[in-house]
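Asker: how would this look folded up:
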Amino acid sequence: MIGLPDGRRLEAQWWGPGPEAAPSLVLLHQGLGSVSFWGEFPARLAAATGCGVLAYSRLGYGQSDPRPLPWQPGYLHDEAQIVLPRLLDAAGVRRCVLLGHSDGGSIAAIHAGTVEDARVRGAVLLAPHFIVEEITRAGVQVARARWEASGRMRERLAPHHRDPDLAFHGWNDAWLDPGFADGFDLRPELAALRVPLLIIQGEADIYGTPEQLRIAERAAPALVETLLLPGIGHAPQEEAPEAVLAAVRGFLAKVLPPGPG
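Answerer: Modelled structure (predicted):
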């Protein structure tokens, strides 16, 4: 566990070398994710890159301290601008690349576009959201229907979260809030980016279309590399791990010179 200045605690785990020995990859999980939800990916990422890998569960997720409901429409910005910098401080991170999946990708983009943080040398975004598309909202509504129809979804989340009801409703209620959908637009944050991005999306993603990639290519002044994977859905790191690992290795060779952390 990693403690924040306000006394709250975040579940966290390291793989590979510590920040004093090598650069770090900081993993930001998806809307229903946690440390354990990453599965074998962090270990494979550390082995493939030689970097240390830090994953943490956001407040309300995994074994981290709770975050009271309801989560306000700006909760992703709060994570990116307030919690993440404190987490990096507490973990002793020196040089890093942020790697976010889905909501975590959005958090990484917000941080890179709004926080002056010399530690962050780039960001890898897996299936991120920059705007709320119709397909995005429809996917969230399908998740709500499945949650309400049976207990199977709760059973699948229970091994990964101290309070699966909090994790689900925090995410789902926020994304279905009309104020969130109407106000969520990360193009200004992308326009302010000063670090390179690698964005990987599956062509069969049920939460977003390739327009998400095009938005970043048009808006960001920094280098943006995009990779669209045919036949892959919303979790490229699970469905096409070798392609993701290869792309990440190539990206890191450009943005993280070798050397100690």
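
Asker: Every contact and neighbour count from this point should use C-alpha atoms.
Answerer: Noted.

Asker: so what's the spatially closest residue to Phe130 that is not a sequence neighbour up against?
Answerer: With sequence-adjacent residues excluded and distances taken as CA to CA, 6 or more residues apart in numbering, Phe130 is closest to Leu186, at 4.9 Å. Applying CA atoms under 8 Å, 6 or more residues apart in numbering, we find Leu186 in contact with Ser106, Ala109, Ile110, Phe130, Ile131.

Asker: Any figure for the gap between the third one and Phe130?
Answerer: Put plainly, it is Ile110. Counting by CA to CA, to the nearest Å, the gap between Ile110 and Phe130 amounts to 9 Å.

Asker: quick one: secondary structure of Ile200?
Answerer: Secondary structure, DSSP: H, G, I helix; E, B strand; the rest coil: Ile200 is strand.

Asker: brain fart, Val93
Answerer: The three-state label given to Val93 by three-state DSSP is coil.

Asker: can you pull the contacts of Phe251?
Answerer: Leu198.

Asker: Let's see this one next, to set against the first:
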Amino acid sequence: MLNLHIHSPFPNRPTLVFLHDSLGCVELWRDFPERLAAASQCNYLVYDRLGYGKSGPFAHPVRDKHYLEHEAVVLNQLLVEHNIDQALLFGHSDGGSIALLTAALFPERIQAIITEGAHVFVEEVTLAGIRAAQAAYNTTDLPQRLAKYHGANTDAMVKAWTETWLAPMFRDWDITDFLPQITCPALIIQGEDDEFGTPKQVKTIVAHCSGPAQAWLIPGVQHNPHKEVPEEVIEKGVDFLQQCLS
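Answerer: Here you go, the predicted structure:
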């Protein structure tokens, strides 16, 4: 059972779909989806992936190397169920990787994608960031802060993220081969000071997409551009979406 919210105030306009990160959920987007959708005059859908927020628990608590591809299949099923055939994907971190995979695997439903801090391969800086988050979970009040949003899902969610990415079998995870299947326009965003990835992620994505892809590296920003510089992200996002929809 997924916790899902759809807002459709603009008849005959596309739908923005927001895909959260590894510790994210609907509530942690705050008002960003509503603001970007209103500014671009788009409808929007936001949901907690299974195992997150107010959605049900993981069906399979142990992840395999292809778990993000499975999430792309789930997203496509949601789009079909809700008759969304003009989707604009906005994905953050893991959600960005899911956006890329969905655009590659189900191009007929995806009009454009925006990603923030998306990963297409594993870097040492990513693993270092995850180890730091794991240590914070074990030594600070992070469990209590996350439980405000994820409730009974909290421990399993953190374990699934940290143990999967830090596992030896995940070191060679790489979805670069999917990127040439992306034909829709793409805006690939990353903070220059992102603690979970280097600009090589952005450069790889832009270089391998078949469709028009543009990079935006933001100086002085870390892994959460939509929280750190929301006005800039909304302005850039609206400009990009207007180009795609004109």
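
Asker: taking the contacts of Leu186 of the first structure one by one, which sit in helices?
Answerer: Of these, the ones assigned to helices by DSSP state H are Ser106, Ala109, Ile110.

Asker: how about the residues you listed in JSON lines, adding neighbour count and distance to Ala204 of the first structure?
Answerer: Written out in JSON lines, the entries for those read as follows (neighbours: other CA atoms under 10 Å; distance: CA to CA, whole Å):
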{"residue": "Ser106", "neighbour count": "26", "distance to Ala204 of the first structure": "19"}
{"residue": "Ala109", "neighbour count": "32", "distance to Ala204 of the first structure": "22"}
{"residue": "Ile110", "neighbour count": "25", "distance to Ala204 of the first structure": "25"}
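
Asker: Quick check: the residue lying farthest from the centre of the second structure vs Ala132 of the second structure, distance?
Answerer: When distances are taken from the C-alpha mean of the second structure, Thr139 lies farthest, 27.2 Å away, according to CA atoms, centre = their mean. The span separating Thr139 of the second structure from Ala132 of the second structure equals 11 Å under the rule CA to CA.

Asker: ditto for Val120 of the second structure
Answerer: Relative to Ala132 of the second structure, Val120 of the second structure is positioned 21 Å away (criterion: CA to CA).

Asker: So between these two, which is more surrounded?
Answerer: It is Val120, of Val120 of the second structure and Ala132, that has more neighbours when counted by other CA atoms under 10 Å, with 24 against 12.

Asker: so where is the helix or strand hosting Ile205 of the second structure in the first structure?
Answerer: In this structure, Ile205 of the second structure sits in helix 199-208 according to DSSP states H and E. Aligning helix 199-208 of the second structure against the first structure (TM-score structural alignment) gives residues 210-219.

Asker: For that stretch, list every residue counted as buried.
Answerer: Of the residues in stretch 210-219 of the first structure, those scored as buried under the neighbour-count criterion (16 or more other CA atoms under 10 Å) are Pro210, Gln212, Leu213, Ala216, Glu217, Ala219.

Asker: I'd say the second one and Pro128 touch.
Answerer: In other words, Gln212 of the first structure. Yes. In terms of CA atoms under 8 Å, Gln212 of the first structure counts as a neighbour of Pro128; the distance is 7.4 Å.

Asker: Pick out the residue nearest the middle of the second structure.
Answerer: Taking CA atoms, centre = their mean, the centroid of the second structure lies closest to Gly95, which sits 1.7 Å from it.

Asker: dump the residue contacts of it.
Answerer: Taking CA under 8 Å, 6+ apart as the test, what Gly95 of the second structure contacts is Phe18, Leu19, His20, Asp21, Ser22, Thr115, Ala118.

Asker: what do we get in the first structure for the second one?
Answerer: Yep, that's Leu19 of the second structure we're talking about. Residue correspondence to the first structure (TM-score structural alignment): Leu19 of the second structure is matched to Leu28.

Asker: Next, find the distance separating its match from Glu225 of the first structure.
Answerer: Leu28 of the first structure sits 19 Å away from Glu225 of the first structure, going by CA to CA.
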